[in-house]
Structure formats: C-alpha cells, structure tokens
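Engineer: sequence-free structure coming up:
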C-alpha cells in the first residue's frame, strides 16, 4: 500500500461501522442543520477542552471571523499575527478592514515570539496611527504557542487574545488544553487537522457567557430569540449535522488513542533522525498533537534533494509554508524587512498520522538516513 501523508482512508476503515451508523442515523432523522448531534458534540468538545462554551460553525476561518466581528474589530485597529502560518489568520484581519501586524516566530517552536510581539506593540503605540486591539497566536504544527508569556503581554497592554488552535487541538501546556487559552479560541475540522470531519467545519471556545450568546446569534444571520427576528448583521456559518455526527465518532478515537499514537510515532522520528535533520522542539511542560511532523534541513537545496528523492520512492512530503504571510502577493510591501533564518526554505513535513504502520515508518526513516547520512 502507498504511504499516505495523512491516512484518512485507513482511519475510516478502522471506524467504518460507527461512522456509517452515525451518518445513517442523521439521514433517518431528516435533520441536516442543527439538531441533537450538534448540541451533544458542542458539549463534548467544551468538556474535553475544559471551557464553558463551544460554538460550532462552518469552518475555521469563519470561527476567527466571527470572534473579530463579535469584538467589533475594524478599520484603524491593529491585530498581531505570526508571519509564519497559514494565510487565513491574517486574511480574517484584513477582511474585517483591520491591519495585520506580522510578528516573527521563534525558530525553534515555529510559534509567535513573545519578545518580538511586545516590540511590535510598542512600535505601533509609538507611531500612533493604529489602535492595538488583538493578538492572534497560532498553535502551529500541533504545538501550543507560548501563552504563559503572550497572555501576560496582552494583559499589560490591554489587548484581547484569540487563540488560533486550528492545528493545536489536542495539545496542552502543563495539562491546560489547547483552545482554552486567551479570551476566546478557535479550531478547524478540515479533514487533515488533528480532529477532522469529512468536509469543512470549525468551532469557537470561550468561558465568556456574553460572547458565547453573541456568537450564537452572529453565526445564524444575527438572529434574536426568534430566527426570523434578526437583531444584528451576522453570517451564515453552521456546522452540518452529518459532520457533527462524524466528529462525535472521531472525537472518541482522538481521545482514546490518536493523540497518544502520534506522539509515539514522533518519539521514533526524533530518535532516528537526531543529528541528521533538526527535529521538532517541544518545550518542557508542552505537549503537541502533531498536526504535522516538521523538520528543518540546512538549506533549500538540501530540502529539494531530499524531497525529490522521497517522491521517487512514493513517500510524500509537504512544505508548510513556502511563503511567509508578509510575502503573499496581497500583503507584500506592507511590512518592514527583517533579517531572520528563512524557515520557508528549510522546513519539510513528513508523513504523520495515528495509523502509520511500523513498516511504513521504517521505510521513511531508512530512506531519509540513506539520503542524508
């Protein structure tokens, strides 16, 4: 069998009967928007994360958009985002007509650098052109960002903190789970995420009762107590009932073994690749859900050579990300140049999922060692 980068087919075969039954139950009920599966899933997700409220929605990008909308973020506001992550984190800021301020990441963790963040906040305050409002740290590749410092910085400058946990779901810091940090947090259920459905889906987590009530209105066209009484301008962003039913099955597997399994695989990768490539750095007290297992090569040429070698053997690899957000066409020239180790030239993500067989893992490692030793 071909080695899969993230094997959703094998996951489905493992839980086929439960997933098929969950879908069949929804089809029999005839309730395809809302309903009991969505309500129960939200309760299960909130309990797992350890917060009062989970509000599901159509996708992870909408989750971020809804929170910024609820907070009234708009023109003239500065929102601080990491420069090395997926485009959506900055896209939602621009969509709200606010200004994204790109922050360099810690090259060891790939996450927002707290010191660079504070420097940028001071600079924005000093310039006096924008109002600093929100920090959006991203839990990249499954590792929670440094909330121990970022939350203190937010408190110091009276900024809201919105955790982008699209890749971090399942990780934790000293037992406090991803998606429980900041004033609100979001995640994505895109199929390749740590917990993914079979389409698009997302969720928002918060302990703020008023924010939760507002978000539940905003995600359904700004509805009031009656769905035909619209009290504000909102969006149409709901999680489908079938996706909720699928997620309930997959959440059980995720909790019972999947996060633990990817960490076991990561430990083997780490041991066998130590000294050959730069393996992921996990700070003390942190636990990653390994949305991706990302290593660093010495340079772009070495990465391309390895990637091409593995591709010829039908071993998939992916570069997350080939461009920083500030280098995207839509944002280029809107950020000051800075000197940094260009991660975009060195990173490479290897196959990682809970269903990676020992023989496939051995094949991957054997060929990386052969190529680079």
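Structural biologist: That came in fine, so what should we check first? This is a predicted model, so every value here is computed, not measured.
Engineer: contacts and neighbour counts: CA atoms only from here.
Structural biologist: Will do.
Engineer: okay, and residue 272 sits in which element?
Structural biologist: If you go by DSSP states H and E, residue 272 is part of helix 259-273.
Engineer: check which element follows that helix along the chain.
Structural biologist: strand 286-287.
Engineer: any idea how far that next one is from the chain center?
Structural biologist: A distance of 15 Å separates the centroid of the chain from that of strand 286-287, by C-alpha atoms, centre = their mean, to the nearest Å.
Engineer: same for that strand, what does it pack against?
Structural biologist: strand 172-173 (3 or more C-alpha pairs under 8 Å, 6 or more residues apart in numbering; DSSP states H and E).
Engineer: what does the strand it packs on rub up against?
Structural biologist: Residues outside strand 172-173 that contact it (C-alpha atoms under 8 Å, 6 or more residues apart in numbering): 143-144, 178, 285-288.
Engineer: buried subset of those as a ChimeraX selection?
Structural biologist: Buried subset of the contacts of strand 172-173, written as a ChimeraX selection, criterion 16 or more other C-alpha atoms under 10 Å:
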select :143,144,178,286,287,288
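Engineer: in addition, the following structure is provided for comparison:
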C-alpha cells in the first residue's frame, strides 16, 4: 500500500503528461516558457482571483509574499507553531520575528481568538496555515487584521482546492500561497508553488521579485530571488488540471468515509467546520502511544507519517521565539497526530484495511 499513490495518478494521466512534457522539450523554452503564463491564467480563473504568480516552491511563495509587503528586520509576523518549518523559516530569513500563537485543539489551525492579543506595534502581517487541507478561520482573522491595518497571508500549501464560505483557498486574503510539491492536492513532479492576489501592485512586485527583482531585462528595480517555476513543472500541472475536480471529489468522499469508519475506533478526529470543506492534504488522526501504533501498523503493511512531531517553537532553530508558557495545544497535538494513507486513487478496500489494522491496535469504542 502506498501512503500517497502518485504512480496510479500518473498511469491515469500518462498520455497527457507525456505529451505536455514533450511539447516543452520540443520548443526548448525551459525557463518562463509559454506554459508558465498559461498555467497562471488557468489557476487565477479557477481560484477566483485576478493574479496568479507561479514560483519555485511553496516556501518561495511565502518568502516572496513577505518581500512584496516590505518585511524588514525586527518586524513581527503572527503565525502558527504547528506547521512545517518553511512557514517560520521565511520570516526569519528576512530578519523578521515569528510570533507563535497556539492552535485550536480540534482543527489544529491557528486559534483566531488568540490572535488579537498577540498584535504589537511591530506586527507587520498575520500568516495563518490551512493545515491538513481545511482553511483556517479566515473571516475572523481578516477582521482582526483589518482593524489593525495588517495584511494576511494564507499558507495554503495543503489546502489548494478547498472551499471556505463559497470561496477557494488562496482567494481569501491579501496573499494566498500554495505548494505544488508532488504530494499536495495539486502537485507537480518536483518543486513548484504559486501566489494568488487581487492586488495589482503586489502582483507586479512578486513578478519582479521572482526574477531577481527585474522590471525589465537587467533592470533591477528591487531586491529579488531566483524564484521561477520551471516550464516543465508548469506543463505537468497543466496536464493534471482536467482531473482536479474528480480528485477533489474523491478526497472529500474518502475523508468522509474515513470519518465514518473511524467513528467507533479509539482515535481522535479532526473537526470539520460547517462553513468549509477539507481536501485532506493529509488525513490525520490523534492516537496515544503513537510510536507503538505506527510500528504495529507498519507490520500490518499500513504506512503512516507524522505531521508534525515537534512544534516550531520547540525546534532548535526557532526556540528563541518560543512564547512564554509555550503553546500547549500544539505541544499536545504534536505528541499524538498520525497521518493515514490518503490520495485520490486510494481504494475503498485499502481504506478498509487501514481502518481494520488501526482498530486492531487501538481498539473500538464500547
């Protein structure tokens, strides 16, 4: 059993993907070729924003978003401690200060009720993470940000395609930033990412920043990075787009089926809010004695993963930014979360095997 079955996805799309790659090989424009603009136009329309800027990775998307906002050394960015390191990494790389606010115990997303208290005169932005594929409480976060005149960057690396009150993830704030890492809901065959915004000035800044700050060839208007998404990777994503609606429907169905099958098993489930859906970038449960559970599942042929085993404020690289008293909810979750196999091509039979193996280890509810 595969944790994420990319081979089955490729088999279903082989003809289209191979042809898309061959077209790039034939025209030879490997950097900023025509597939780049074509993908940006298609994604902007699909997400429902005016501007999409493809970039080299999800990390680069967050970095360029912060650079476009003029983040300076000492500026604070409020974010989640329960996420991949890239979220805080980009803040620190620019000399900023990540301000970690604890997460909700049932969704693992940034707790909007604690955000306002974390704002100081040095706060420059708020960066919630839409973890596991469910959008964070963006309406509440946006309202707080608007009161203080702050931009919001949604880290949507795991939630591309998710809906929140009728709008797509990525279209909900000043910036939306996503990743096309192969395992994501929409993935390429390497690194890639994208930024989404309705702000023309920010979009132009991001376009310049991703090509070393150039407003024209060898005219460096601002400090930038080498942050372009390769033409080949854009071609792969373009070939995958026609299947995306089906894949998202499968993710919704499989997530709901996991929830139903696990309702009688001794595990904790992530709560789905009624005003949004989840694309299950990771299908994650909570278990006690996780190491033992993982070992037993591995012996039964069921792969698992942990997203994430240690919150960022407890990582050596970021412990200097740990808030007083820590982030107890994130710390609790980090000891218990365990991700199960999930991809659009996961079969119901494999899903049944996963649940049966898990129930055999942790037991069923009385």
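Structural biologist: Thanks, I have it. Note that this is a predicted model, so its numbers are computed, not measured.
Engineer: ok, back up a step: just flag the most distant two among the contacts of strand 172-173 of the first structure.
Structural biologist: 178 and 285 (12.9 Å; C-alpha to C-alpha).
Engineer: and residue 267 of the first structure, how far from residue 293 of the first structure?
Structural biologist: 11 Å (C-alpha to C-alpha, to the nearest Å).
Engineer: give me the more crowded residue out of these two.
Structural biologist: Taking other C-alpha atoms under 10 Å, residue 267 of the first structure and residue 293 do not tie; residue 293 has more neighbours (23 against 12).
Engineer: please enumerate the strands of the second structure.
Structural biologist: 51-55, 76-79, 97-100, 123-127, 153-155, 163-164, 167-168, 175-179, 193-197, 214-216, 219-220, 268-269, 283-286, 337-340 (DSSP state E).
Engineer: in a markdown table: these, plus distance to residue 24 of the second structure.
Structural biologist: Output for the strands of the second structure, formatted as a markdown table (distance: least, C-alpha to C-alpha, whole Å):
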| stretch | distance to residue 24 of the second structure |
| --- | --- |
| strand 51-55 | 17 |
| strand 76-79 | 39 |
| strand 97-100 | 40 |
| strand 123-127 | 35 |
| strand 153-155 | 30 |
| strand 163-164 | 33 |
| strand 167-168 | 30 |
| strand 175-179 | 22 |
| strand 193-197 | 19 |
| strand 214-216 | 24 |
| strand 219-220 | 28 |
| strand 268-269 | 44 |
| strand 283-286 | 35 |
| strand 337-340 | 36 |
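Engineer: relative to residue 144 of the second structure, which of those strands is closest?
Structural biologist: Of all the strands of the second structure, it is strand 123-127 that lies closest to residue 144 of the second structure, at 9.5 Å by C-alpha to C-alpha.
Engineer: and for the closest one, what's in contact with it?
Structural biologist: Here strand 123-127 of the second structure makes contact (C-alpha under 8 Å, 6+ apart) with 71, 75-80, 145, 150-155.
Engineer: do stretch 159-169 of the first structure as well
Structural biologist: 60, 64, 89, 132-144, 151, 154, 177-179, 181-189, 193-195, 288-291.
Engineer: and stretch 42-61 of the second structure, which stretch of the first structure?
Structural biologist: The aligned range for stretch 42-61 of the second structure in the first structure is 44-63, by TM-score structural alignment.
Engineer: verify the contact between residue 72 of the second structure and residue 94 for me.
Structural biologist: Yes: with contact defined as C-alpha atoms under 8 Å, residue 72 of the second structure counts as touching residue 94 (6.7 Å).
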